[in-house]
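1. sequence first, predicted coordinates after that:
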Amino acid sequence: MFHDDALKHLRRGVHVIQRSCFGLAYCFEWDAKTNRAIPLRNGSKYRSFQILCYLFVFFVAPAFLARSYHLAVMSPPGQESPASIGVTYAAAIIITGFVPMAWNLKRASGPRKYVSVYQATMEMEKHFEALCRNYDLNPAALTAVQTCSKMLSSYFYQFDYMAPLSFAIISFTPISPVYTTIHSISKALNLKLITGKIGTILISGVPASLGGIFLMATMGACILISGYGVVCLYVWTLAIIPTSNRVELPFETALHVYTCLRHVTILHSEMAHDFVAVCLHHGTMVVLSTGALFNMITELAKGAEMSAILIFACVALILVCLWIEIFAIYFTAMSSTASKEFFRQMRLIHGENKYKRKALRCLLPNYVNLEAVSSADTFLNGVQMEYFSNYLIRVTDNTIDLLLAYK
């Protein structure tokens, strides 16, 4: 049902990673004959990819964390502009979240497991289609497929094109974290920059922009597999919900599909926990949204002295965080809601049969666990839409607290 779109996104993700390093470093190859992704285990391309991952893990991430600590604790007030400080903090959070993803993919088992889970999910969808060929599926599922397809295409268009462009623009401006770090070190050591301000910005901007493009391409592939798991679960749970105006699935077939979807949730939840940052999306988005909203309000309060670049960056960051939370929470919660509707309709139809009634009582709502810690309520009832309201409440409350403490 969704496997055709999933295959297109996988092919796109493989090619984006290859293009981000000019075809010199990557962990996947695309076999045009079999139309499948091939995980690399060795070779010069994969070794180059591993070297880049090691650079991010052991050099780039510690450097950005150290710079953020210096700005927060040791840097004199007014030495750096609010825009450069905000960009540095945001970059440090994003790069730190990328570390477990890079660590997972730089191991030979990482790309192999990624492709295996993705391919298994697509094959399972084809198996479902073969089972349901002679029956009418819920028409709401087809609408959901179209909606999810448009949302994923829009999201990854931003991720593949707009985000790298933003990285490139910021990398060649005076608020670039790399340039501000070099300038701060030279000022502390009383050294004069040989290349001058413009030359230093240009020289430092090249590796910064290229590194940002590689980071976004690889991170996008890691997010893709979790997104596919959520969408697959959502559309197929909708598809098997009985309706009165169609030829419904046999009880055993519907139960088999639902049980197989349970395996999908386990596989994709495990992949999300392997990448770590995917399961920390709520806390990360709250921190980024709070910082962006606080900086935007304080800048607007300055009137004519406000920084237009900072305000634009804050608005863009808030929209991105909002978009991610909508997708991560809304569709996961809708999967749980669809599971409950499936139980309700099946009990109405098959509740008089003792065996079928007991079989339905053994089932729990399906959901892809994208949270670091799950509660007993989530285990029994699935993800609820209250999670999204919690995100909005925490962002607004934290922003108000910061504004009250702001002098």
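-> Happy to help now that I have it.
2. hey, let's count contacts and neighbours off CA atoms from now on
-> Fine.
3. any idea whether residue 57 is helix, strand or coil?
-> helix (DSSP: H, G, I helix; E, B strand; the rest coil).
4. that one contacts residue 104, doesn't it?
-> No - between residue 57 and residue 104 there is no contact under Cα atoms under 8 Å: 11.0 Å.
5. next SSE downstream of the longest helix anywhere in the chain?
-> When the chain is scanned for its longest helix (criterion: DSSP state H), the result is helix 196-239. Per DSSP states H and E, the first helix or strand lying C-terminal to helix 196-239 is helix 251-275.
6. give me the angle between that next one and helix 196-239.
-> Relative orientation of helix 251-275 and helix 196-239, computed by axes from the mean of the first three to the mean of the last three Cα atoms, to 10 degrees: 160 degrees.
7. buried set for helix 251-275?
-> By 16 or more other Cα atoms under 10 Å, the buried positions in helix 251-275 come out as 254-255, 257-258, 260-262, 264-275.
8. swap in stretch 201-216?
-> Within stretch 201-216, the residues that count as buried by 16+ other Cα under 10 Å are 201-202, 204-205, 208-216.
9. which residues does that stretch contact?
-> Outside stretch 201-216, the residues that touch it by Cα atoms under 8 Å, 6 or more residues apart in numbering are 17, 20-21, 95, 98, 159-160, 163-164, 167-168, 171-174, 176, 178-179.
10. among the residues you listed, which ones are in helices?
-> Using DSSP H, the members of the contacts of stretch 201-216 that fall in helices are 17, 20, 95, 98, 163-164, 167-168, 171, 178-179.
11. ok, second structure coming up, stack it against the first:
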Amino acid sequence: MWHIEGTRHFRTCIKTLQRNSLRSVFFLEWNSKLGKAVPMKSSNWQYRGFKLFALFSTIITQPILLVWCYQANKSVTGSVTLVSKYASVMSAFIAFTVLPYLRFFAKESNSRKFVTYFHEILNLDKRLTVYILLKLMVTKSKYRPRKLDTVTKIANLGTFTMNYIAPAFIIWASVTNNSPFNGFILHLLNVTRINFFIRVITATLFCITFNIFISITYLCILFTASGILVLHFWSNYLLIKNLSFYTTIKVYNQLKIMTIFMQEVGHDLVTVCLHHAYMVLFGTIVAYHFILQFTHGKDISVGVTLTALIMFSFTTGTEILIICIVSKASKKSKETLRKLLLNHGKNRYRRRVILSMLPNSISLEFIDSVDTIRNGIGMDYFLRYVERVQSYTSTLLLATKHKI
């Protein structure tokens, strides 16, 4: 099940974070003997370096990126390239979303909490797998989810992208004039070229900073995805298999506890619970600039088109993961409860137990409605994402008076 793949990807994320920071700025390490992640103590110099990095990113890096983003998009046409404008927006957006992660992991107790909950999610999947094997004496092929292979391929692609493609792209971007750091210095000094030595320093800082940003972001994505996938797989299993009443209730309640863990850490990470607002904003910006190419008097750019398609796939994929898969798990949970009520409703005690239970759902939102608490996340939430991106993009195009 997922605990095997999840552990492997977790280890890879930690190794990548250490590599991207030149083994000087990180907060987790992998214990090969125990086969698990170990949070570092605050007395370690690497963890102290991470705290300084978080402070530096908050009070220096983020303001620089915001100032350059404003200056680049307000500059006279022709003085700043279109690619530089896109790079300034993307870098400021990435830094803004990563800052809550940095603040969270800069506290030792939060780092320990994150690792503990992550391993609990993976261990829950492992315990349920072993329990089902011993209880029902079935082979792995009989209960292996049909979509697990597809999920594994997607996870492998995501890990490969974050570990190899993203660092290479960041290195390439750091040495060009489109780099936000280089653009900020050019604007600050009011020159057309900067010294080679300064360019090397800015490129190094940009590489290390954004490679760490990407690694931490993917680590949080992996945590969220692991909880969602475990909930989805086992909710589906409870529905399609005829387990005993007490076995079903036991597994169901363990999944309920896992959802509480997920929501607690999600609220602490902040950005995870703001996924809808961020994805709508980012999706609107991407869709706007993609459509803008086809307006009157505009040239079609292959780079902009490719970037827009990749970014839009990322935003849509994120919403599909957080909303659609959770919605399916909630639906399976409700169907499981109906199945239990149908089979055991005549027993007074069991009926009371079933009626007292709510559908298992992971609500990664700061405020939940009564309907969400009772029925879980629905697919209508994903439709709201599509509707808002379409509406805001149309409004933005009309407001800027572009002829379509």
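-> In hand now; what should we look at? Because the structure is a prediction, the values reported are computed rather than measured.
12. what range in the second structure does stretch 337-355 of the first structure sit on?
-> The alignment of stretch 337-355 of the first structure onto the second structure (TM-score structural alignment) spans residues 331-349.
13. list the buried residues of the matching stretch.
-> Neighbour count says stretch 331-349 of the second structure has 331-338, 340-341, 345 buried, by 16+ other Cα under 10 Å.
14. ok, these vs residue 147 of the second structure, which is closest?
-> Closest to residue 147 of the second structure out of these is residue 332 (15.3 Å), distances taken as Cα to Cα.
15. does the closest one sit in a helix, a strand or a coil?
-> Following three-state DSSP, we place residue 332 of the second structure in the helix state.
16. where's it relative to residue 378 of the second structure, distance?
-> The gap separating residue 332 of the second structure from residue 378 of the second structure is 12 Å, by Cα to Cα, to the nearest Å.
17. the closest residue to residue 351 of the second structure other than its chain neighbours and residue 375 of the second structure, how far apart?
-> Nearest residue to residue 351 of the second structure in three dimensions, chain neighbours excluded: residue 345, at 4.8 Å (Cα to Cα, 6 or more residues apart in numbering). The gap separating residue 345 of the second structure from residue 375 of the second structure is 20 Å, by Cα to Cα.
18. which SS class is the corresponding residue of the second structure for residue 29 of the first structure?
-> Taking TM-score structural alignment for the superposition, residue 29 of the first structure sits opposite residue 29 in the second structure. Three-state assignment for residue 29 of the second structure (three-state DSSP): strand.
19. you'd agree residue 29 of the second structure is up against residue 44?
-> No - assessed by Cα under 8 Å, residue 29 of the second structure is found out of contact with residue 44, at 11.5 Å.
20. ok, the two, which is more surrounded?
-> Shown here are residue 29 of the second structure and residue 44; by other Cα atoms under 10 Å, residue 29 has more neighbours (16 against 11).
21. check contacts around that one.
-> Here residue 29 of the second structure is in contact with 14-15, 37-40 (Cα under 8 Å, 6+ apart).
22. residue in the first structure paired with residue 165 of the second structure?
-> Aligning on TM-score structural alignment places residue 165 of the second structure opposite residue 162 in the first structure.
23. for residue 131 of the first structure, see how far away its match is.
-> Per Cα to Cα, residue 162 of the first structure is found 41 Å from residue 131 of the first structure.
24. likewise for residue 4 of the first structure?
-> As judged by Cα to Cα, residue 4 of the first structure and residue 131 of the first structure stand 18 Å apart.
25. sorry, back to before: so which of the buried residues of stretch 201-216 of the first structure is the closest to residue 135 of the first structure?
-> Comparing these against residue 135 of the first structure with Cα to Cα places residue 216 closest, at 41.8 Å.
26. which position in the second structure pairs with the closest one?
-> Per TM-score structural alignment, the equivalent position to residue 216 of the first structure in the second structure is residue 214.
27. and the gap between its match and residue 166 of the second structure?
-> Counting by Cα to Cα, the gap from residue 214 of the second structure to residue 166 of the second structure is 8 Å.
28. residues contacting the aligned residue in the first structure for residue 312 of the second structure?
-> In the first structure, the residue matched to residue 312 of the second structure (TM-score structural alignment) is residue 318. For residue 318 of the first structure, the contacting residues are 288-289, 292-293, by Cα under 8 Å, 6+ apart.
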